[in-house]
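> sequence plus predicted model, see below.
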Amino acid sequence: MSKDELRGELLRRRRDMTEAVRTEAAEAIALHLLAAPVISTARRVACYVSMATEPGTAPLIAGLMARGVEVVVPLSLADGTLDWVTYDPAAPTTVTPLGIAEPDGEPLGASALDDCALIVVPALAVDHAGHRLGRGAGYYDRALAETTRPLCALVFTHELLESVPHEPHDIPVSMAATPNGLFRVP
């Protein structure tokens, strides 16, 4: 299956999921990640603000903040790159042309990732080698090309696949969090 065909199938399956299933998945994913050793001493974590059909990040972000962890979230820029801002649940948000609600705040620059214990990224699928299938715009591949920080994709259980189509510029993840637990890439 090509990347586009696989994306279409996975997006369709996500749209067909009920809100209750998505909510339960988000809570389970948060519990698994909050119990991970990489989080236990974290002072800063990068995490995206999920869209409606993605594995939800709200319980994870709330859990991190309750522990005093600074959470930085991405801002998509017009040139196809990402910047980062400290997450503040009370901050006003702006909906981007991509349909993503991004909080207003002072951009921190790409170096914000240097101090992150973990970078949580969106994905439509992850394979056993850590290859991540995104939505195809390349924002995260460009943003993560230089980082050495651990990367974790959030996916529904059926989106952890044996293999996904990938290209040399696709940045792999070191783990995937699913409602059934954490998968660490060997």
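Perfect, I can see it now.

> CA atoms for contacts and neighbours, from now on please.
Will do.

> and the residue nearest the centre of the protein?
residue 121 (2.2 Å; CA atoms, centre = their mean).

> I'd like to know how far it sits from residue 45.
11 Å (CA to CA, to the nearest Å).

> contacts only, for the nearest residue to residue 150 once chain neighbours are set aside.
Residue nearest to residue 150 in three dimensions, not counting chain neighbours: residue 118, with 5.2 Å by CA to CA, 6 or more residues apart in numbering. By CA atoms under 8 Å, 6 or more residues apart in numbering, residue 118 lies in contact with 38-39, 42, 44-46, 149-152.

> could you do residue 186 as well?
For residue 186, the contact set (CA under 8 Å, 6+ apart) comprises residue 129.

> next one for the comparison:
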Amino acid sequence: MTKARQRDELLARRRARTLPQRAEAAEAIAQHVLAVPLVARARRLACYLSMPSEPGTGPLVAALHDRGVEVVVPVSRPDRTLDWVLLEPGTGTTVSPLGIPEPAGRPLGADALASCSVVIVPALSVDHAGHRLGRGAGYYDRALVDVAAPVCALVFADELLPVVPHEPHDVPVQMAVTPSGLFRVPG
């Protein structure tokens, strides 16, 4: 299956999920992420602010803030790269031209990820080898090239697949969290 065809199918399934299903998934994902020992010890991590059809990150971000963990979130730049901003509790967001919620704040620079214990990224699917299918613009693949911290994707349970189409430049993840639990990539 091509990347474009799989994206279309996955996006259609996401749009079909009800608000209660999405809310329940967001709560379950938050509990599973918070139970990961590396996250439990983190002082700072990177996470995205979810779009409505994505596995929700609101409960996770709120719980991290309650624990005193600093959360840096991405903001997209016109050159198709990501910068990072420290998300303060209660900070409002605007929606970027790409439809992504982004907070206002002082940009920390691309090297902000070096200070994070874990980087949590969006995905449309992840396979058993850690290949991540994103939306196709390459923002995260460019941002993750030199990241040493473990990368974790959040997906719905039916989006953890045996194989997803991938290319050599696609940066793999080391784990995926679904509402059903944590999947660690072997190796």
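That came through, no problem. Here the structure is a predicted model, which is why all the values come from computation and not from measurement.

> now the residue nearest to the centre of the first structure. Nearest residue, chain neighbours left out?
Once flanking residues are discounted, residue 121 of the first structure sits nearest to residue 153: 4.8 Å by CA to CA, 6+ apart.

> that neighbour reaches residue 171, doesn't it?
No. Counting by CA atoms under 8 Å, residue 153 of the first structure does not reach residue 171; the two are 11.3 Å apart.

> tell me the secondary structure at residue 158 of the first structure.
Secondary structure, DSSP: H, G, I helix; E, B strand; the rest coil: residue 158 of the first structure is helix.

> how close does it get to residue 180 of the first structure?
10 Å.

> equivalent analysis for residue 162 of the first structure, please.
Distance, residue 162 of the first structure to residue 180 of the first structure, using CA to CA: 16 Å.

> could you pull out the helices for the first structure?
Ranges of helices in the first structure, per DSSP state H, are 3-16, 19-34, 37-40, 58-66, 139-144.

> in JSON lines: those, plus mean neighbour count and distance to residue 103 of the first structure.
Converted to JSON lines, the helices of the first structure look like this (neighbours: other CA atoms under 10 Å; distance: least, CA to CA, whole Å):
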{"stretch": "helix 3-16", "mean neighbour count": "14", "distance to residue 103 of the first structure": "25"}
{"stretch": "helix 19-34", "mean neighbour count": "18", "distance to residue 103 of the first structure": "20"}
{"stretch": "helix 37-40", "mean neighbour count": "13", "distance to residue 103 of the first structure": "23"}
{"stretch": "helix 58-66", "mean neighbour count": "18", "distance to residue 103 of the first structure": "14"}
{"stretch": "helix 139-144", "mean neighbour count": "18", "distance to residue 103 of the first structure": "18"}
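
> could those helices go into TSV alongside distance to residue 79 of the first structure?
Compiled in TSV, those are given as follows (distance: least, CA to CA, whole Å):
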stretch	distance to residue 79 of the first structure
helix 3-16	23
helix 19-34	31
helix 37-40	32
helix 58-66	27
helix 139-144	10
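
> which of those sits closest to residue 127 of the first structure?
The closest of the helices of the first structure to residue 127 of the first structure is helix 3-16. By CA to CA, the value is 12.6 Å.

> show me where the first structure has strands.
44-47, 70-76, 82-86, 93-95, 101-103, 118-122, 125-127, 132-133, 151-154, 160-161, 175-178, 181-184 (DSSP state E).

> of those, which is nearest residue 14 of the first structure?
strand 125-127 (11.4 Å).

> which residues sit against the closest one?
10, 132-134, 153, 155, 159-164, 176.

> kindly recompute the last result at 6 Å.
132-133, 159-164 (CA atoms under 6 Å, 6 or more residues apart in numbering).
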